[in-house]
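Chemist: Mind looking at a prediction? Sequence and model below.
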Amino acid sequence: MPAPSPGTPRPGGPAAHGLTTGAVARRLGVSATTVRSWDQRYGVGPAARQDGRHRRWAPADVAVLEEMCRLTSSGVPLAEAARAALGTRGPGAPEPAPGVPAPGPVASPGQPAPEDLRRTSRGLARAAVRLDGPALDALLRRAVARHGLVPAWEEVMVPALHAVGRRWEAAGDRYVEVEHLLSWHVSTALRQLVPPGRGTAPDAPPVLLACVPAEQHTLPLEALAAGLAERGLPTRMLGAAVPAEALDSAVRRTGPAAVVLWSQARSTAGHALARHVAGTSFGVRGARTRPLVLLAGPGWAGRLPEAGMQRPGSLREALDLLARRYGR
């Protein structure tokens, strides 16, 4: 029996049973055209081809593409990312760490860099689609370190969450795991940013953070909690779907300087509850006080805030309002 010619896949070999380009593209969260372009321009292609023509991607080939995605998502130029990714295929070659930042000057926190922010947000969404947890962690850390919390939240995390949410809505239940993974990593990153309570006086009244009853979206409140901790302001996080009775009890027990009520949709916005909280007084007789109530989230849109309430339009505005409450 004659030996197979070089480049001809053996029956049952990896090229015969590898993934198609379309399957690899779906796994990585990029288009099939992008995968083919990387192969044609930079040689980031399969080591073998079925019948010498059709691409079939073995696990080692997919690993190279995954590294390419990690690097380009972090801002590394395509040609440089291709060289680094292909270097991982050779025996003994060092593997670049996920999320290696692009060479060049690093922006100061808060310094505008819209294109870099958009590129990082797209990379975050793609890493979520391919369920790449290490890349998500690296991209989130880099975004906050380069731009600061507020731009990272408003220009990177929120657009990526919206993009994944739209894909989920368009594809039924196919991307539920993607949204859950991204949300978990964003939540983890926010909680790790600043140690809670840093620089706060132990007897300072806190900011009480709560989702209204039936509201499950906590990430915006977690971003606000991180920003308040960064500014040295005390917080108490009650989390998702806080019952009205529990919220009333927490307000009376903690005597907060402010209460932030998050509502994602108009169906969950409880204006009667907000009025009740704004009217709650506490403290010693003759010096009783009421909390400032911040109506946060799109669920409160459409009605003007009443006495004792304000409706911030962004994370930065909410942080500034609360800082002024403490005379900062």
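Modeler: Done, it's in. Computed from a predicted model, the values in this text were never measured in an experiment. Numbers count the residues shown, from 1 in each chain.
Chemist: all contacts plus neighbour counts: C-alpha atoms, from now on.
Modeler: Will do.
Chemist: who's in contact with Thr200?
Modeler: By C-alpha atoms under 8 Å, 6 or more residues apart in numbering, Thr200 lies in contact with 232-234.
Chemist: try this one next to it:
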Amino acid sequence: MPQTPSPPRPATALSTGAVARRLGVSPTTLRSWERRYAIGPARREPGRHRRWTPGDVARLELMCRLTADGVPPAEAARAALGAAPGAPRARRAEAAPSPAPGGPDALPLGAVRPECRGLSRAAVRLDAPTVAELLEAALAEDGLVTAWEEVIAPTLHAVGRKWATAGERYVEVEHLLSWQISAALHRIRPLPEPPRSPPVLLACVPGEQHSLPIEALTAALGQRGVPARMFGAALPAEALRDAVRRTGPRAVVLWAQSRTTADPALARSVAGIEWGLRGARARPALLLAGPGWGADVPAPRTERLYGLRSGLAVIESLAPPRAATGAAGAGPFAYGS
């Protein structure tokens, strides 16, 4: 006897928070749209949280595109509801989405997670509160490393590509997004540092202003209890060398965004700095990060870092220090081989 075919599985329904992250709006905005314009989930069960089907999300995406193009929210909601399946053909045609996904101002994201599209939409709108909320949600749900690699960095790269092809446009989007990312990273509280443990020094080379990637690395080290000293953008060369001598670090991370700022001579001089008692001298491991550095390392005990996750693994694999050079507070720690 032939078996009755199983009914098709229903499409996955999303929570309000998940939809908000995908669209780049706050959950409060979605609830407000539902209350004011009746653009909510098509089906709701009493006593349960709202769940949004793919059709519900498609209507919201259309409303977001229309409002981003300057259509008043009430009109955008009517158009989005009119575009629902089963609506009159004329009304669906009025609200037909633009050929480019997200409209002409959308960022060139490619194949990315939905959270990237939501974050990029909020950034293009210069909606700082929603950008901050989406960043906090990504960091809380995915953790810093995954959120950086799969949500934050792809969105930043898309903003950079858009800026590079649009003249002076979108500079404000990049600045706002970068500021919000930096603020979110600074809100991550590090674990207490182990006593008398040599730090990792992190700095941009002189002339380099792009510090976000090593801000992320600093925050990730702090989450793991690894002592870190972050000096930010464009640290002068002599100040960097002085900091190395004064702290006896486990490692020095130098970030260079472009070939014009990367300085192999500075890298060699930092790698050659020694400290400690005669006969027990130590040097830091030098880690070169960023696309500005070439494939070849310019000095011994130097290594290239190629990403946040792998960079953390390299730093955590470094040998712990042997001992201090003297009494507590008398000098920097010696670095063990």
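Modeler: Ah, there it is. Given the structure is predicted, the values throughout are model-derived calculations rather than measurements.
Chemist: hmm, back to that, so how do I select the buried members of the contacts of Thr200 of the first structure in PyMOL?
Modeler: This is the PyMOL syntax for the buried subset of these, where burial follows 16 or more other C-alpha atoms under 10 Å:
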select buried, resi 232+233+234
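Chemist: what packs against the longest helix along the first structure?
Modeler: Longest helix of the first structure, by residue count under DSSP state H: helix 176-193. Helix 176-193 of the first structure sits against helix 114-129, helix 133-147, helix 158-170, helix 219-230, with contacts defined as 3 or more C-alpha pairs under 8 Å, 6 or more residues apart in numbering; DSSP states H and E.
Chemist: Can you add distance to Gly286 of the first structure and mean neighbour count and give those helices back as a markdown table?
Modeler: Listed next are those as a markdown table, based on distance: least, C-alpha to C-alpha, whole Å; neighbours: other C-alpha atoms under 10 Å:
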| stretch | distance to Gly286 of the first structure | mean neighbour count |
| --- | --- | --- |
| helix 114-129 | 51 | 22 |
| helix 133-147 | 45 | 21 |
| helix 158-170 | 45 | 17 |
| helix 219-230 | 30 | 22 |
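Chemist: Of all these, which one comes closest to Gln264 of the first structure?
Modeler: helix 219-230 (9.6 Å; C-alpha to C-alpha).
Chemist: can you tell me what part of the second structure that closest one aligns to?
Modeler: Aligning helix 219-230 of the first structure against the second structure (TM-score structural alignment) gives residues 212-223.
Chemist: Same check on stretch 159-169 of the first structure?
Modeler: By TM-score structural alignment, stretch 159-169 of the first structure lines up with residues 154-164 in the second structure.
Chemist: Please give the centre-to-centre distance between that stretch and its chain.
Modeler: 12 Å (C-alpha atoms, centre = their mean, to the nearest Å).
Chemist: Which residues does that stretch contact?
Modeler: Taking C-alpha under 8 Å, 6+ apart as the rule, stretch 154-164 of the second structure contacts 107-109, 112, 116-117, 119-120, 169-171, 173-174, 177-178.
Chemist: Kindly report the same for stretch 222-233 of the first structure.
Modeler: Contacts of stretch 222-233 of the first structure (C-alpha under 8 Å, 6+ apart): 149-150, 153, 187, 190-191, 193-200, 206-207, 209, 234-235, 237, 315, 318-319, 323.
Chemist: In helices, which of those appear?
Modeler: Using DSSP H, the contacts of stretch 222-233 of the first structure in helices are 149-150, 187, 190-191, 193, 315, 318-319, 323.
Chemist: out of those, who's nearest Arg303 of the first structure?
Modeler: Ranked by distance to Arg303 of the first structure (C-alpha to C-alpha), these are led by Ala318 at 17.9 Å.
Chemist: now for the closest one: what does it line up with in the second structure?
Modeler: Checking TM-score structural alignment: Ala318 of the first structure goes with Gly311.
Chemist: Who are the contact partners of the residue lying closest to its match once chain neighbours are set aside?
Modeler: Counting by C-alpha to C-alpha, 6 or more residues apart in numbering, Gly311 of the second structure lies nearest to Leu305, which is 5.3 Å off, once chain neighbours are set aside. Listed by C-alpha under 8 Å, 6+ apart, the contact set of Leu305 of the second structure reads 287-290, 311, 314.
Chemist: out of the residues you listed, which are inside strands?
Modeler: Here DSSP state E is the test, and those give 287-289 as lying in strands.
Chemist: just to revisit the earlier point, for the contacts of Thr200 of the first structure, which pairs are in contact in the second structure too?
Modeler: Among these, the contacts conserved in the second structure (both residues aligned by TM-score structural alignment, their matches' C-alpha atoms under 8 Å) are 232-234.
Chemist: Make a markdown table out of those residues and add distance to Val62 of the first structure.
Modeler: Formatted as a markdown table, these follow (distance: C-alpha to C-alpha, whole Å):
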| residue | distance to Val62 of the first structure |
| --- | --- |
| Gly232 | 45 |
| Leu233 | 46 |
| Pro234 | 47 |
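Chemist: from those, which ones fall inside strands?
Modeler: Short answer: these have none in strands (DSSP E).
Chemist: Look up how far Thr218 of the first structure lies from Leu28 of the first structure.
Modeler: Look at Leu28 of the first structure and Thr218 of the first structure: by C-alpha to C-alpha, to the nearest Å, they are 28 Å apart.
Chemist: Please apply the same query to Ala171 of the first structure.
Modeler: Taken as C-alpha to C-alpha, the span from Ala171 of the first structure to Thr218 of the first structure is 24 Å.
Chemist: the more surrounded of the two?
Modeler: Shown here are Ala171 of the first structure and Thr218; by other C-alpha atoms under 10 Å, Thr218 has more neighbours (21 against 11).
Chemist: what sits against that one?
Modeler: Thr218 of the first structure is in contact with 211, 239-240, 262, counting by C-alpha under 8 Å, 6+ apart.
Chemist: go on, Asp263 of the second structure?
Modeler: So Asp263 of the second structure contacts Val205 (C-alpha under 8 Å, 6+ apart).
Chemist: what do you get for Gly283 of the first structure?
Modeler: 255, 289.
Chemist: Alignment lookup: it to the second structure.
Modeler: In the second structure, Gly283 of the first structure lands on Gly276 (TM-score structural alignment).
Chemist: Distance check, Leu219 of the first structure against Pro213 of the first structure.
Modeler: 16 Å.
Chemist: quick one: the helix or strand where Ala80 of the second structure lies aligns where in the first structure?
Modeler: Assigned by DSSP states H and E, Ala80 of the second structure belongs to helix 73-82. Across the first structure, nothing matches helix 73-82 of the second structure (TM-score structural alignment).
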